[in-house]
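**Student:** predicted model and sequence below, questions to follow.
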Amino acid sequence: MKTVRAAERALMARLPEGALMQRAAAGLAAACADLLGRVYGSRIVLLVGSGDNGGDTLYAGARLARRGAGVTAVLLAPEHTHQGGLAALRRAGGTVAPSRQKDGIPAFLAAAEEGIRRADLVVDGIVGIGGKGGLRPDAAPLAALAEESRAVVVAVDLPSGVEADSGEVRGAAVRADLTVTFGTHKPALLVDPAREYAGSVRLVEIGLDLPEEAELEALQHADVAALLPAPTAESDKYRRGVVGVAAGSARYPGAAVLAVSGALRGGAGAVRYVGPAGQAVIARYPETLVSDRGPAKAGQVQAWVVGPGAGDDAATVAEVLEADVPVLVDADGLRLADRDVVRARTAPTLMTPHAGEAAALLGVAREEVEGSRLAAVRELAARYGATVLLKGSTTLVADPEGGPVRVNATGTPWLATAGSGDVLSGLTGSLLAAGLSPRDAGSVGAYLHGLAGRYAADGAPAGAHDVADAIPEAWRDVRDLRD
């Protein structure tokens, strides 16, 4: 957030005093009006902290009050309230809830409870991007009141109580239906667990001059379309790339079938399968090139996928890691891969753990990874010298060299189903074989997989094989933008 604050200071130095805050307030008020539909007669409660975030909230409240809304401000720090914004609210006909303390308890809590209970809209302007460690004890009840009310909750810049830089939530925080953010998306709005608190996100441009390289990147349709492999008139199955899949076991033959199903739809020209589930694979996908001679003798490939359903087959994992081509390691392969071997590889490695697997690799509790996903994916990438795709409700892709972490949120909770990760591994491995870098393959694979999950589920449960079948639809959806 240092970059955002620096850009704000630079812009404020070029603008008349208060102009930047007025831009933010205008965008915030417009978003609130859109939610309300009818502003006149609406009941609005402003939760106002100190500093510029509170000022944005007060000026927006003044705009809504001038349009006939009944606006009440709850001041959490009266002595540090933005005075210009407060004066504007009062001139527009807005009111201020009592802020005196009684027996050590802020009187605003009682006033806020009644106001929030009757409100149509609650605007969260308690804490800005500098907030750390969750809400203070006197502010936490306000977040609970807002969540329990019938009111629509709008957060200003980001929900109060979440960590702007990391997406962590270290205490009580506001749960918003909409977050109106200014200038750029903050990491907390893209990365869980904070993302869950943000609701929908609306970006208001305020003229910030930000550097091209950000902490996070979120690919859109056009970005993915530009990265998708496409055959030319002179392409054959070998020029398009061949992906090897070393997966499955006597206990888990389905993992091999699902990994192959994803690989066949990922852009490579052919799929070689090695492992004990050859009969199951060839029965479902007769176009697969099946071998029982081990990875080293399976034939030439441009990338390998190893690990899904592998059980305790450490020898196969080690043999694949010796190959001088990109390797994707998933599932059991993550447990069986030697870290020193991975670090010593000269060809790229892409690891695709979920939170539990990442926790085991890092030697921490799963809850620590889930609460600090951004830190966890960066640490794993640095520790293994590999690109890491951390699966979850927001999938993260980090390079070992650092740089922006890619964030993907195209998925659906219905993707939390057995075998879905095997499909993702095959799809992403095929993109590796088609020539994409590990970072791009992971990002594009997660994007397509998430879209396919949406299409397959369409609001109802879907199996992993349904997700694989929907990949071509997701691919066509993305390609339509380019073609």
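**Tutor:** Here it is on my side, so go on.

**Student:** switch to C-alpha atoms for all contacts and neighbour counts from now on
**Tutor:** Fine.

**Student:** residues contacting Gly333?
**Tutor:** By Cα atoms under 8 Å, 6 or more residues apart in numbering, the contact set of Gly333 is Val306, Gly307, Pro308, Ala310, Ala314, Val317.

**Student:** and it, how far from Ala246?
**Tutor:** 10 Å (Cα to Cα, to the nearest Å).

**Student:** His449 now?
**Tutor:** Separation of His449 from Ala246 (Cα to Cα): 20 Å.

**Student:** from what I see, Gly183 and Leu208 are in contact.
**Tutor:** Yes - here Gly183 reaches Leu208: they are 5.7 Å apart, a contact under Cα atoms under 8 Å.

**Student:** so the nearest residue to Pro276 once chain neighbours are set aside, which of the three states?
**Tutor:** Distances taken as Cα to Cα, 6 or more residues apart in numbering place Ser249 nearest to Pro276, at 5.6 Å, with adjacent residues excluded. In three-state terms, and counting by DSSP: H, G, I helix; E, B strand; the rest coil, Ser249 is coil.

**Student:** strands of the stretch 51-200 of the chain, residue ranges please.
**Tutor:** In the stretch 51-200 of the chain, the segments counted as strands under DSSP state E, counting those that start in this stretch are 70-75, 95-96, 101-102, 105-106, 121-125, 152-156, 178-182, 200-204.

**Student:** list the buried ones in stretch 274-283?
**Tutor:** Neighbour counts over stretch 274-283 (16 or more other Cα atoms under 10 Å) mark Val274, Gly275, Pro276, Ala277, Gly278, Val281, Ile282 as buried.

**Student:** next up, a structure to set beside the first:
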Amino acid sequence: MRTAYRVETVRAAEAALLARLPEGTLMSRAAAGLAAACAGLLKPGLSGARVVVLAGGGDNGGDALYAGARLARRGAAVTAVLVTPERAHPGGLAALRAAGGRTATADAADALLARARLVVDGITGIGGRGGLRPAAAALARAAQEHGVPVVAVDLPSGVDADTGEVRGAAVRAALTVTFGTHKPGLLIDPAREYAGEVRLVDIGLGPELPPEPDLAALTDADVAALLPRPAAESDKYRRGVVGVVSGSARYPGAAVLTVGGALRGGAGAVRYVGPAGMAVLGRHPESLVSEGPPHKAGRVQAWVVGPGLGDTPEARAAVADVLAAEVPVLVDADGLRLLDADRVRDRSAPTVLTPHAGEAAALLGTGRDRVEAARLAAVTELAEQYGATALLKGSTTLIAEPGGAVRVNPTGTPWLATAGSGDVLSGLIGALLAAGLPPLDAASTGAYLHGAAGRLAAAPPTASSVAEALPTVWGRLLAATPPR
């Protein structure tokens, strides 16, 4: 599992480690990793390569200057533009000059950037808040205008390390070299877009970090370990039966796609309830179809409700019926508009809400722009306010439990922004809930599989082709990991 920690936690871990190490050890480790990453981008012609280091004050600027010194010793022509000369790291500055590097003021930056092959962004560190100040913003803008690849030190300057928010001007990096652990902002949009490729350098921080991260992302191995596998004594009921309440006379396709996602999510059986039964049977004859109400459809281990329901008295009654069940329930799409918040909070069984940004904004009583600008705050607020596991779909899908863990999905792709894709995801997560996965695991595993299928499906994918790619993704993950 890839983990990320907030700045406060990282600072505490660094302090504990620094107390046991000789002075300068951590900065030396960071600078060595940073210099190696830069040298890799400059191959094969490191000798004479023009490198511009944008050095702010503090340790971040120090890391950049020490890395510049290492590059200069290997033959690169390194010039450090001192953003705040009076605050430049003295040790790093001395090392750079001793290695043959030079310094300049911001006035000379444009000419230097025009000839540079690489820029090292050491303007601000992980403690920075808000956008860049005007002088630093001008430097970031000039680097981008000249098209020079930028390597960010620990985090692109101007983005928020803890939240992924970008509240003003910020550096856009081709590569971010981060130290000790990932920071949440490197994994969450909009900041993730500014980070480019992210490379983690081990500086020995791991043993000092707490076991529970502030943010986590599953890996292939994590997902493979979570996937339900039938045992010798399994039958379709033991494998999990998921009930699906979706679709309408106007939107029968939503029912077909939700059921398709559930069938490809490992469910032993899928019970469909609603007016689109003929369309569902036409595509998925293995489905068990009834017209309702949901509580009369037969035993299920989880319900999925909402996609394509519309807004009718019958739809509202169906949502209320499902929320009254004592099994896990996933609510999506139209179901989110029709749910009763108090009923959700009062449920004893788990609830999973899967809104996109617009739906999340409506649930929170705010604007879509606010949700998209502060995705981490929005998903945690949703989980707390509704007492449910919240999955916020979008450029980076986030999953949060009330008062608990937060995960980010690493497999997402913009190709999944296609009609019906969310219906497939809902059915998929519902099947994982029915198989017995806890809500956080079911939602994050479903998002992972869904994203991987979106990448595998032939471009441009449709919701149907994403669903059809799920068995291939599932099979590859199981094949790579032995049974538990």
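**Tutor:** Here it is on my side, so go on. Small disclaimer: the values here were computed from a predicted structure and weren't measured.

**Student:** find residues that contact each of Gly333 and Ala246 of the first structure.
**Tutor:** Common contacts of Gly333 of the first structure and Ala246, defined by Cα under 8 Å, 6+ apart, comprise Val306, Gly307, Pro308, Ala310.

**Student:** state the distance from the corresponding residue of the second structure for the third one to Leu449 of the second structure.
**Tutor:** Okay, so that is Pro308 of the first structure. Structural alignment (TM-score structural alignment) places Pro308 of the first structure against Pro307 in the second structure. To Leu449 of the second structure, Pro307 of the second structure is 19 Å away according to Cα to Cα.

**Student:** how about Ala349 of the second structure?
**Tutor:** Ala349 of the second structure sits 24 Å away from Leu449 of the second structure, going by Cα to Cα.

**Student:** which residue is the nearest non-sequential neighbour of the spatially most central residue of the second structure?
**Tutor:** Closest residue to the average C-alpha location of the second structure: Val408 at 3.4 Å, with Cα atoms, centre = their mean. Excluding the flanking residues, the one nearest Val408 of the second structure by Cα to Cα, 6+ apart is Leu398, at 4.5 Å.

**Student:** can you give me the neighbour number for that neighbour?
**Tutor:** 29 (other Cα atoms under 10 Å).

**Student:** give me every residue that touches it.
**Tutor:** Arg375, Leu376, Val379, Ala390, Leu391, Leu392, Val406, Arg407, Val408, Asn409.

**Student:** and the residues you listed, which of them are buried?
**Tutor:** Buried subset of the contacts of Leu398 of the second structure (neighbour count, 16+ other Cα under 10 Å): Arg375, Leu376, Val379, Ala390, Leu391, Leu392, Val406, Arg407, Val408, Asn409.

**Student:** so can I have TSV of those residues showing secondary structure and distance to Pro438 of the second structure?
**Tutor:** Listed next are these as TSV, based on DSSP: H, G, I helix; E, B strand; the rest coil; distance: Cα to Cα, whole Å:
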residue	secondary structure	distance to Pro438 of the second structure
Arg375	helix	23
Leu376	helix	21
Val379	helix	18
Ala390	strand	13
Leu391	strand	14
Leu392	strand	17
Val406	strand	14
Arg407	strand	14
Val408	strand	16
Asn409	coil	17
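
**Student:** okay, the residues you listed in TSV with distance to Gly367 of the second structure next?
**Tutor:** Listed next are those as TSV, based on distance: Cα to Cα, whole Å:
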residue	distance to Gly367 of the second structure
Arg375	12
Leu376	15
Val379	14
Ala390	18
Leu391	18
Leu392	15
Val406	22
Arg407	23
Val408	22
Asn409	23
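
**Student:** for Ala172 of the first structure, give its distance to Ser160 of the first structure.
**Tutor:** As judged by Cα to Cα, Ala172 of the first structure and Ser160 of the first structure stand 9 Å apart.

**Student:** of those two, which one has the most company?
**Tutor:** Shown here are Ala172 of the first structure and Ser160; by other Cα under 10 Å, Ser160 has more neighbours (32 against 19).

**Student:** ok, now which ones touch the equivalent of that one over in the second structure?
**Tutor:** Counting by TM-score structural alignment, Ser160 of the first structure corresponds to Ser157 in the second structure. Shown in contact with Ser157 of the second structure (Cα under 8 Å, 6+ apart): Asp121, Gly122, Ile123, Thr124, Gly125, Gly128, Leu132, Ala170, Val171.

**Student:** what's the match for the last one in the first structure?
**Tutor:** Aligned against the first structure by TM-score structural alignment, Val171 of the second structure finds its counterpart in Val174.
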